[in-house]
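S.K.: generate a structure from the sequence data that follows.
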Amino acid sequence: MSRFERQHILPEFGTSGQKKLKKARILVVGAGGLGCPALLYLAAAGVGTIGIADGDTVSLSNLNRQTLFGYGDLEKLKAIAAGEVLNQKYPDINIETINEYLTPDNILEIMEKYDLVLDGSDNFGTRYMVNDACVLRGKPLIMGAIYQYEGQVTVFNYGEEPVNYRDLYPVPPSADEIPNCSETGVLGVLPGIIGTLMAAEAIKVISGLGKVLANKVLFYDLLNSGFYEVSLKPNLSSGKNIPENEVAFRNTDYNITCGVVEKITWENALHWTCQAENSIVIDIREPNEEPEFSSHTILKIPMNDLLKDPGILEEVDTVMLFCKSGQRSMQAAKELRQRFPEKEIRSVEGGLQHPSSPLNNQNNES
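M.R.: Presented below is the predicted three-dimensional model:
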């Protein structure tokens, strides 16, 4: 008896639909609130190869909605943790983990071998970048998004007269138009619903089942239990905003954030230095500044020197900055992000004064 028996007996799907799923290669961008349910149901349905692209680690606040993870996964890389769960549940599925953030420099090569892309990212910069990459490579794109009690899903770059994300939102919002990422909030069930709908559309695209949600946006209102659709048409003026070739794409600045520099805990910062390639932690305090602290895994470059000559950052992908209290590192991270929009540059929360800093751990041990 096959684990797909209940799918085989479905009219219009059958064994032919199952074979199409088995041959399919789907890339899921982001193993977060949207990505987790999408990944689970794609694997359960029998999609042959699933790529998971995410460079983030699991934190405690993720657990209300990122249901592939639990307390035992805290601080693990999300792509690896999600892959472990799926491999254990469905060993007949090929899981490929991409343990890094997608950038204009790597996304085109990464997505080349996949048939379809699901974007479950939580920021505008990644959405525009993934959309433009899919247009350049001719890949169907299923995108989901949530905001507080509302969610939406659509299929871009598919069918006759296909539309893309820029037909819906031609110009990215400015930083002051984006809500503070840490204040919007979410009930975990909402991304679960939207992520599951994304998986359903992916299965339909691959198998040819039913009517795909192309050139339409499906909205869901959790508070009022309502669904409604909005039809889309190609926007002739939006095409000018899409890079016309690979060179232009790689030179496009997709750094669109909510205007707040992302912080990182000491635990996650030190985890990155041990587990991830091309990452560094920099002490930006002045020479001989108290309290004294040194480590062979941490560079010492005063803030002004780093801002004047940030060349050391050219060869790394992820940068963590710290100072005494976290204030100067926030300012330095903000300035460096403007110069290196393609890099992950974060401020270590609380600096050396934070209770979880290595300095306090050294003092406790002594």
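S.K.: C-alpha from now on. contacts and neighbour counts both.
M.R.: OK.
S.K.: helices or strands next to whichever strand or helix holds residue 306 in the packing?
M.R.: Using DSSP states H and E, residue 306 sits within helix 303-308. The contact analysis (3 or more Cα pairs under 8 Å, 6 or more residues apart in numbering; DSSP states H and E) places helix 303-308 against helix 327-339.
S.K.: same thing but 10 Å
M.R.: Contact analysis of helix 303-308 by 3 or more Cα pairs under 10 Å, 6 or more residues apart in numbering; DSSP states H and E lists strand 279-283, helix 327-339 as its packing neighbours.
S.K.: and the next helix or strand after the longest one, what does it pack against?
M.R.: Following the chain from helix 327-339 toward its C-terminal end, the next helix or strand by DSSP H and E is strand 344-348. Identification of packing neighbours for strand 344-348 by 3+ Cα pairs under 10 Å, 6+ apart yields strand 263-264, helix 266-275, strand 279-283, strand 318-322, helix 327-339.
S.K.: any idea of the angle the third one forms with helix 266-275?
M.R.: Put plainly, it is strand 279-283. Strand 279-283 and helix 266-275 are oriented at 130 degrees to each other (axes from the mean of the first three to the mean of the last three Cα atoms, to 10 degrees).
S.K.: next, the structure of the following sequence, for comparison with the previous one:
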Amino acid sequence: MEQSQNETNLSSEEIARYARHISLPEIGIKGQEKLKTGSVACIGTGGLGSPLLIYLAAAGIGRIGIVDFDVVEYSNLQRQIIHTTNSIGLLKTDSAKQQILKINPSCRVDLFNQKLTSSNALEILRSYDVICDCSDNFPTRYLINDACLILKKPNIYGSIARFEGQVSVFNLKKDSPNYRDLIPTPPPQELIPSCSQAGVMGILPGIIGTIQAAEAIKIITNIGYPLNGRLLIFNALQMRFKELTLKSKKENRNINKLIDYQSFCSEVTVKNEVACDIQGISTKELKILLSQSSKEILLIDVRDQNEYNQCSIKGSKLIPLSTIESGEAINEIKILTAKKNLYVFCKSGKRSLRALKHLNKFGIRGINIEGGIEAWNKATIN
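M.R.: Now for the predicted structure:
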């Protein structure tokens, strides 16, 4: 039997604020009370964390924990809607708390202005009912996953890239799938473009983060059918959703301690590099070399046309990685390197390393410019 307003722990102001929730039979006063006493930890206050935190605060979640150590930059504002132009330079946690309290002053907001690590994850996440993974890198995702397994906490996962996003609920029940069932081993780091490299449609994290918030509300109020054992994939260009079924494997649930996740995620890269040794050069060394014998050097930029148009190294030639891997540019590079020494760069050094490994298969040797255009620009400024 549904509680009456006279029997509730909600104040008259809260009853007015959450009237549209309370009018839903699936939520009602009892469900709203669960939201009030519920707690959610959000790891990451960027594109996914922004809409998630806004809607959780508006929904009346009583306690929200935010874990992040980054500061707000101009490039964040295109998609990280919890931050404003006035937030530039602030810690993201502080900026997010300001907005949350503007939306709902009664919400308790715990700030953890630090990186989530194996040494602090269990302590930070232990006291929250639901954990939301709004991170943007593989080491943190594996860390959150394993901490949730140890603590027996549901893990609401979200991920975005370019025009596509994913959402799932891991570890909801004893036999539920977890992140290791989706991605058993981390991919090589050089194959993973960052958000700044690949780009992301600004609205996309809003859609995915909002779905994560919906899953958190459903879990806390115990209504509906969460994405347990299901991976929801959204493509913004096609405006389509599709769903994949995830199966749980017992061996992926046997986690009883946290490890060094940076090392865990770099093992594949290290193994690949051992198999294919690529020589590297620093940007400072390259500058000296160019000043002495630039005619003997061929500089190839393997980024995309759009990145090249924004900035590149003077005298470099654009040959995108995609044309190297497809084989389209191999003959051209063979001709260009006949009488010159090859130096390859990208944004940070990952795609150029990938390009050189592929070129090695065709007998083309070259040197990787470590740190890419980012290191080159820093060296120029300094």
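S.K.: check the helices and strands packed on strand 344-348 of structure 1 for me and report the most buried one.
M.R.: Between those, strand 318-322 has the highest mean count of neighbours, a mean of 26, where neighbours are mean count of other Cα atoms under 10 Å.
S.K.: from the chain's centre, how far out does that strand sit?
M.R.: From the chain centre to the centre of strand 318-322 of structure 1 is a distance of 19 Å (Cα atoms, centre = their mean, to the nearest Å).
S.K.: in structure 2, what stretch matches stretch 182-199 of structure 1?
M.R.: Counting by TM-score structural alignment, stretch 182-199 of structure 1 pairs with residues 196-213 of structure 2.
S.K.: so which bits of the helix holding residue 306 of structure 1 are buried?
M.R.: Of all the residues in helix 303-308 of structure 1, those buried under the rule 16 or more other Cα atoms under 10 Å are 303, 306-307.
S.K.: what's the answer for stretch 48-62 of structure 1, then?
M.R.: Residues 48-59, 62 are the ones in stretch 48-62 of structure 1 that count as buried (16+ other Cα under 10 Å).
S.K.: and stretch 165-176 of structure 2, by the same measure?
M.R.: Neighbour-count burial for stretch 165-176 of structure 2 flags 165-172, 176 (criterion: 16+ other Cα under 10 Å).
S.K.: and those, which of them are in helices?
M.R.: Using DSSP state H, no member of those falls within helices.
S.K.: show me what residue 145 of structure 1 aligns to in structure 2.
M.R.: Using TM-score structural alignment, residue 145 of structure 1 pairs with residue 159 in structure 2.
S.K.: isn't its match right next to residue 205, touching?
M.R.: Yes - if you go by Cα atoms under 10 Å, residue 159 of structure 2 and residue 205 touch, sitting 8.1 Å apart.
S.K.: these two: which has the busier surroundings?
M.R.: residue 205 (31 against 22; other Cα atoms under 10 Å).
S.K.: got the contact list for the aligned partner of residue 183 of structure 2 in structure 1?
M.R.: Aligned by TM-score structural alignment, residue 183 of structure 2 pairs with residue 169 of structure 1. Neighbouring residues of residue 169 of structure 1 by Cα atoms under 10 Å, 6 or more residues apart in numbering: 128, 235, 238.
S.K.: and which of those residues is nearest to residue 198 of structure 1?
M.R.: Residue 198 of structure 1 lies nearest to residue 128 out of the contacts of residue 169 of structure 1, by Cα to Cα, at 17.8 Å.
S.K.: which residues sit in contact with that closest one?
M.R.: Neighbours of residue 128 of structure 1 in contact, by Cα under 10 Å, 6+ apart: 134, 164-166, 169-172, 242, 254-256.
S.K.: what do you get if the cut-off is 8 Å, keeping everything else the same?
M.R.: Counting by Cα atoms under 8 Å, 6 or more residues apart in numbering, residue 128 of structure 1 makes contact with 165-166, 172, 254.
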